[in-house]
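Visitor: Sequence plus the predicted model coming up.
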Amino acid sequence: MAFTTTDDGVRLYYEEQGSGTPIVFIHEFAGDHRSWPHQMRYFSRGYRCATYGARGYPPSAVPEDPAAYGQHRAADDAVAILDALGAEKAFFVGNSMGGFAALHVGLRHPDRVLGIVSSGCGYGAHPDKQDGFRAESETIAQAFENEGAEAMSEWYGVGPARVQYQAKDPRGHAEHVRVLAEHSNLGASLTMRAVQKSRPSLYDLRDQLAAMSLPLLVIAGDEDDGVLDTDLMLKRTVPRCGLAVLPRSGHVTNLEEPELYNRLLESFFTQVEHGGWGPRDPRSISGSTTGAK
């Protein structure tokens, strides 16, 4: 078991496999370091892959102080894993909560980033949805405190953007829900309040995102309604952003459609490494649909 210690003294558990250009995988709220099996197995053939548990997710430490959590901490922790690998730069790949973290790595530490993949990212970001998302986040935090992870996983695990995974792969979905059921109640409730509920809206960061020159691939499931509007905003805002929408898919696309997800990542990595993922051609940005004058 490998651990590293962050600059504020929190121990993070991580696993690594393979050699080559580093990829750091960042899990979603309902997951942990076990959330990337298909990607770790596939990409470790040609890359140095790392997956880790966020603070609050055993075997990583579970700080008791709410101030030890936050969106900035989530981004800095991903870079701490890169430091533990002894590498200067990496591709950062995150889903949902991890997708937000990957974007914030790009904003806070652009010199450490080769490229970003942000999937399932956007919940609560749209101004019309922010208040409702924060109220729901508080409800979930209280559920961990009052019901416990195992009980609440029975309903959280079959949310409207997770039933797609259940329908396609019942066994894989059951394993996914079991990971959620094993969460630390304290770590999950603090993460939900201090990271999820409290994170800044991506719409408020549009100026920073527009100035971000890093390659970005955004991936969404077409039935993950909570992210689609925000992901279109990211496509239209970040200069080097591509958007892939997976058909008949929900929130955990890396688990739900691993072959398609991996092909998208592989193409993205290859294009970035060969200088082929440049900014959008300005001629494609027009109020005209045909270019007629």
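Guide: Now that the structure is in, tell me what you want to look at.

Visitor: use CA for all of it now, contacts and neighbours both
Guide: Fine.

Visitor: Could I get the full set of helices for the stretch 51-200 of the chain?
Guide: 71-85, 97-108, 130-146, 149-156, 163-168, 170-181, 185-191 (DSSP state H, counting those that start in this stretch).

Visitor: Dump the ones you listed to a markdown table, plus distance to residue 268.
Guide: Shown next, in a markdown table, are these (distance: least, Cα to Cα, whole Å):
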| stretch | distance to residue 268 |
| --- | --- |
| helix 71-85 | 20 |
| helix 97-108 | 15 |
| helix 130-146 | 31 |
| helix 149-156 | 32 |
| helix 163-168 | 24 |
| helix 170-181 | 26 |
| helix 185-191 | 30 |
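
Visitor: With distance to residue 277 and mean neighbour count as extra columns, can I get those helices in TSV?
Guide: Below are these laid out as TSV (distance: least, Cα to Cα, whole Å; neighbours: other Cα atoms under 10 Å):
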stretch	distance to residue 277	mean neighbour count
helix 71-85	23	20
helix 97-108	16	25
helix 130-146	32	17
helix 149-156	37	17
helix 163-168	30	18
helix 170-181	33	18
helix 185-191	34	25
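
Visitor: okay, pairing it with this:
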Amino acid sequence: MPYAPSDGARLWYEETGTGHPILFIHEFGADHREWEDQLRFFSREYRCIAYAARGYPPSDVPSEPRLYGQDHAVGDAVAVLRHLGIPRAHVVGLSMGAFAALLFGLRHPEMATSLVLAGVGSGSPRGEQAAFREACQARGETLIAQGWPGAMAEETGHSPTRIQLKKKDPRGWAAYMQRLAEHSGPGTGLTMKHYQGERDSIFDWESDLRRMAVPTLLAVGDEDGPCIETNTWLKSVLPNAGLWMCPRTGHAINLEEPAAFNREVAAFLSTVERGRWSLDAGQEG
């Protein structure tokens, strides 16, 4: 199996297709397999790479809490690209993965052709951060002790921002639930406690975000309540960002509406590659 070495963990990855690279970074409640619809679609024209985050088999599951967190999440994305000899890529992330992609754009803009940030920002609004962090610590402890099968998976799959998938695509929802039950309790528990529950508020990055010029597509479902405020705020501060809100859609936007998601992302990537994303004055040819 292919692995990329990173700080304290080996990261399993898969790749398919040829062309300009796209790196896909998954959310907390999923793994690399959630990108299958995107890999099949985009690999027709791009070199697509998806990897399992640390704590998510077949990647390593470190037992030390210090080996989890937002710094490791960004470092892991860099490690995969460098292992594959890729100097620059489009970076597509969902939720936890979108948080890592945004921080990647801030810290390594020279490596980002563009960013697609889907469902980013839960827990970031200042009025919600304390409760979000407290809930992450409690949930992380439960996952470490009990794992996913049973109540934790059912609660996640029927949450207000995920029930839309079950209503639209029961077969897809069942496949998602099966993958969820296979996750490592200790790995996701430590991720929940020390990445999700200790990460910065995106609002703390305002001064840096206002200077970040990486072309960015913000994608959010209109029923993804915890993320809407952060996305509208990001649209107001990022100088080179566009916002796409998908109607009647919750958090896992790429699973709920794969055709619409692929269409919007493909159009964005094409516009970026043609040098037509920026709306700065003087661009007209």
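Guide: Great, that's in hand. Computed from a predicted structure; not experimentally measured.

Visitor: Kindly provide the TM-score of these chains.
Guide: The TM-score (TM-score structural alignment, normalised by the length of structure 2) is 0.96; 281 aligned residues with a Cα RMSD of 1.2 Å.

Visitor: related to what we said a few turns ago, do you know which of the helices of the stretch 51-200 of structure 1 lies nearest residue 264 of structure 1?
Guide: Smallest distance to residue 264 of structure 1 across the helices of the stretch 51-200 of structure 1 (Cα to Cα): 15.5 Å, for helix 97-108.

Visitor: Could you tell me how far residue 278 of structure 1 is located from residue 157 of structure 1?
Guide: Going from residue 278 of structure 1 to residue 157 of structure 1 by Cα to Cα, to the nearest Å gives 38 Å.

Visitor: When the two are compared, which one has more neighbours?
Guide: A side-by-side neighbour count of residue 278 of structure 1 and residue 157, using other Cα atoms under 10 Å, places residue 157 first with 21 against 14.

Visitor: ok, now which ones touch the nearest residue to the more buried one once chain neighbours are set aside?
Guide: Leaving aside its sequence neighbours, residue 157 of structure 1 sits nearest to residue 177 (Cα to Cα, 6 or more residues apart in numbering; 5.5 Å). By Cα atoms under 8 Å, 6 or more residues apart in numbering, the contact list for residue 177 of structure 1 reads 30, 153, 154, 157.

Visitor: now, the most widely separated pair of those residues?
Guide: Farthest pair in the contacts of residue 177 of structure 1, by Cα to Cα: 30 and 154, 12.0 Å.

Visitor: on that earlier part again, out of the helices of the stretch 51-200 of structure 1, nearest to residue 237 of structure 1?
Guide: Nearest of those (Cα to Cα): helix 97-108, 12.9 Å.

Visitor: Report all helices and strands that that closest one contacts.
Guide: When contacts are defined as 3 or more Cα pairs under 8 Å, 6 or more residues apart in numbering; DSSP states H and E, helix 97-108 of structure 1 sits against strand 22-26, helix 71-85, strand 90-95, strand 113-119.

Visitor: Check the mean deviation of that helix from structure 2.
Guide: Helix 97-108 of structure 1: mean distance to aligned residues in structure 2 after superposition is 0.5 Å, counting by mean Cα distance after the TM-score superposition for structure 1.

Visitor: quick revisit: what would the helices and strands packed on helix 97-108 of structure 1 look like in JSON lines with distance to residue 127 of structure 1?
Guide: Below are those laid out as JSON lines (distance: least, Cα to Cα, whole Å):
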{"stretch": "strand 22-26", "distance to residue 127 of structure 1": "25"}
{"stretch": "helix 71-85", "distance to residue 127 of structure 1": "18"}
{"stretch": "strand 90-95", "distance to residue 127 of structure 1": "21"}
{"stretch": "strand 113-119", "distance to residue 127 of structure 1": "20"}
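
Visitor: Fine by me, thanks again.
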